[in-house]
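Chemist: model this:
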Amino acid sequence: MSERIECKPTQWFLLRAAAMLLMFGIFAGMFFKDGKWGYREKNVSYYTWRAVEEAAAKFGEEQSKMTPAEWKEYAESQTLDLPEDRSILPVGTPESLPWPALLADYDVMKEGMANPKKLLFDRYRDEVGMKYDAPDKDFTAGKIFEQWVVFWICLVLTLGALIVLLRTISRKMVLHGTTFQPAGGKPVDIEDLVRLDLRRWDRKGLAFAWARSGNGPERKIRIDGLTYGGFKKEEGEPAEKLMEGLKAGFSGELIEYESEEESAEAPEAAGS
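Modeler: The predicted model follows:
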């Protein structure tokens, strides 16, 4: 057989590998962002909203007792009730943060009492460019650490998907004459193949071959038709064509499932 049959990585495999690479990469980026900045910035939003709630409650109690000047003096002296563990806040956060400036404005507070969340907190967020709304509760150091753990897992999976993709792109299966070049490893002469297992070829496009290896153990070769070549009729079924070429020059032990017709004919042949 002199025709050269070449089975390159299939589009199906490349798209799947690229999708996995993209998915794990996006997840890694998301968890890195939350572990590095996101959860800490959300904690600032949480403690700022708590200060707004506290201010609204205090103003509701003291509105009739305090003048605008007295309320301003009081509000400007207040600070956010920040946690003892400052590691859950953004790097560089001051030891003490004052209440948002708008909380010292008597008229703003009076108007905001109708809806403190929207008219006070959300207004402050817009003024200072605070990215995150206040979560229901703060994120602990343990929760932030979990983001880093998942980030490293996703990063390893991303690198793994990248390695598999790059390795697969650089490989191919080739049958030229009596020489078979598997997707990985050294080429082998078909005459050196002693066993060919096709039990998973029809359903999964996967086969295994064993070749003589001098005085050492037999060499096992993986033949993955779904990854290399494929079985699309419009493309000429490269993987199937390669397998037919292998079988044509193969004289060793062939392992494959019997078809239903063959199984039914066997007893009849024995009876005759």
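Chemist: every contact and neighbour count from this point should use C-alpha atoms.
Modeler: Noted.
Chemist: which stretches in the stretch 1-150 of the chain count as strands?
Modeler: Applying DSSP state E, counting those that start in this stretch to the stretch 1-150 of the chain gives strands spanning 4-7.
Chemist: Arg125: neighbouring residues, count only.
Modeler: Using other C-alpha atoms under 10 Å, Arg125 has 18 neighbouring residues.
Chemist: for comparison, sequence B:
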Amino acid sequence: MSERIVCKPTPWFLLRAAAMLLMFGIFTVLFFIDGKWGYREKNLSYHVSKAFEQAAKDFETKEGVMSPAEWRSYAEKQTVSFPEDHSILPEGTRIPMAWPAILSDYDAMKAARTGEKNKLFNDYRLQAGMKKDAPEHDYPAGKINEQWVVFVICLVLSLGAAWVLIRTLGRSMAVDGEAFYPADGGKVPFGDLVRLDLRKWDTKGLAFLWAGGASGGERKMRIDGLTYGGFKKEQDEPAERLMGRLKENFKGEIIEYVAETEEPAEQAPPQA
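Modeler: From the prediction side, this is the model:
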């Protein structure tokens, strides 16, 4: 009895499928974070930073007019200006939101005028636990919804990559002295094989095989040597050995690639 040749999933394919799963998985997580929290936290940071900018402008015009007590009274009455659509803000955001207490501090506002730009806000942001820097603009609801759309797309791609990886792990191709065992299951005796397409075998490691059925129909099978077995010399080229065994026992039609050759140009008859 001939030795059974088994072609299991190749490390090349498994590594590629795992890399795709990892990539789509990371994108899925990132877009979920942006859609659920990220963009909303950026919006909060943006609008609070605008309150700091407005406070700085007001303080510049009122510094010589108001006393520290008057400035504190004025600042404590101000609120952060938010858009009408509150859904773009983090859940639990207080609305209306009073100016941060630091903006009521006359000395802190005075020192901020000559200090590093935005330092007062950045210090407050860190103390208040605001995770995101203030962006150049806020993100409307449509932009947040885009993150959810891309999240769903990436989630579907991740599930697809996981399905392909898990499915392939449990499959293999094999051939023995009696039959071919395709990756999608079953046993196909050599006598049932009717046609073998090898046109892509040498270039892509891909072939197609047809077997006749009792009902008169044909079953088409895919032989993917790069996915199952592989062509590594140090492993004695499992896929090539499987194909060799298959061809030895195959009695049907074989379709192979034939390179086109240029026909020689007709020579002109000699002149008399």
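Chemist: just give me the mean distance for the longest helix seen in the second structure relative to the first structure.
Modeler: Looking across the second structure with DSSP state H, the single longest helix is helix 141-169. Superposed on the first structure, helix 141-169 of the second structure shows a mean distance of 0.3 Å to its aligned residues (mean C-alpha distance after the TM-score superposition for the first structure).
Chemist: buried residues, that helix. List them.
Modeler: Buried residues in helix 141-169 of the second structure, counting neighbours by 16 or more other C-alpha atoms under 10 Å, are found at 141, 144, 147-148, 150-151, 154-155, 157-158, 161-162, 165, 168.
Chemist: and for stretch 197-211 of the second structure?
Modeler: Buried, per 16+ other C-alpha under 10 Å, within stretch 197-211 of the second structure: Asp197, Leu198, Arg199, Trp201, Gly205, Leu206, Ala207, Phe208, Leu209, Trp210, Ala211.
Chemist: for stretch 49-67 of the first structure, same thing?
Modeler: Trp49, Arg50, Ala51, Val52, Glu53, Ala55, Ala56, Phe59, Gln63.
Chemist: so what corresponds to the second one in the second structure?
Modeler: Per TM-score structural alignment, the equivalent position to Arg50 of the first structure in the second structure is Lys50.
Chemist: what residues are up against its match?
Modeler: Val80 (C-alpha atoms under 8 Å, 6 or more residues apart in numbering).
Chemist: Arg125 of the first structure contacts Ala134, doesn't it?
Modeler: No. In this structure, Arg125 of the first structure is not within contact of Ala134 by C-alpha atoms under 8 Å, at 10.0 Å.
Chemist: what does stretch 189-207 of the first structure contact?
Modeler: Contacts for stretch 189-207 of the first structure (C-alpha under 8 Å, 6+ apart): 178-180, 208-212, 222-226, 246, 249-257.
Chemist: which of the residues you listed are buried?
Modeler: 178-180, 208-212, 223-226, 246, 249-250, 252.
Chemist: among the residues you listed, which ones are in helices?
Modeler: Leu246, Gly249.
Chemist: pick out the most distant pair among the buried ones among the contacts of stretch 189-207 of the first structure.
Modeler: Arg212 and Leu226 (25.7 Å; C-alpha to C-alpha).
Chemist: what does stretch 53-68 of the first structure contact?
Modeler: Defining contact as C-alpha under 8 Å, 6+ apart, one finds that stretch 53-68 of the first structure is touched by Ala75, Leu103, Asp105, Tyr106, Asp107, Met109, Met113, Pro116.
Chemist: what ranges does the stretch 1-150 of the second structure have for its helices?
Modeler: Here the stretch 1-150 of the second structure has its helices, by DSSP state H, counting those that start in this stretch, at 11-33, 39-62, 68-76, 106-114, 119-128, 141-169.
Chemist: which one of those helices lies nearest to Ile95 of the second structure?
Modeler: Judging the helices of the stretch 1-150 of the second structure by C-alpha to C-alpha, what sits closest to Ile95 of the second structure is helix 39-62, at 11.4 Å.
Chemist: quick one: the closest one to the first structure mean distance?
Modeler: Counting by mean C-alpha distance after the TM-score superposition for the first structure, helix 39-62 of the second structure comes out at 0.4 Å.
Chemist: hmm, back to that, which among the buried residues of stretch 197-211 of the second structure gets closest to Gly230 of the second structure?
Modeler: Distance ranking of these against Gly230 of the second structure, using C-alpha to C-alpha, places Gly205 first at 8.3 Å.
Chemist: what's the match for the closest one in the first structure?
Modeler: Under the alignment by TM-score structural alignment, Gly205 of the second structure pairs with Gly205 in the first structure.
Chemist: hang on, the earlier thing: now do the helix or strand following the longest helix of the second structure: which elements does it pack against?
Modeler: Using DSSP states H and E, the helix or strand that follows helix 141-169 of the second structure in sequence is strand 173-175. The contact analysis (3 or more C-alpha pairs under 8 Å, 6 or more residues apart in numbering; DSSP states H and E) places strand 173-175 of the second structure against strand 5-7, strand 179-181, helix 238-248.
Chemist: how about those, which one is nearest Leu15 of the second structure?
Modeler: Minimum separation from Leu15 of the second structure across those (C-alpha to C-alpha) falls at strand 5-7, 16.7 Å.
Chemist: and that closest one against the first structure, how far off on average?
Modeler: Compared with the first structure after fitting, strand 5-7 of the second structure deviates on average by 0.5 Å (mean C-alpha distance after the TM-score superposition for the first structure).
Chemist: which residues are contacting that strand?
Modeler: Contacts of strand 5-7 of the second structure (C-alpha under 8 Å, 6+ apart): Ser172, Met173, Ala174, Val175, Asp176, Tyr228, Gly229, Gly230, Pro238, Ala239, Arg241, Leu242.
Chemist: tell me, how many residues neighbour the last one?
Modeler: The tally of other residues near Leu242 of the second structure (other C-alpha under 10 Å) stands at 23.
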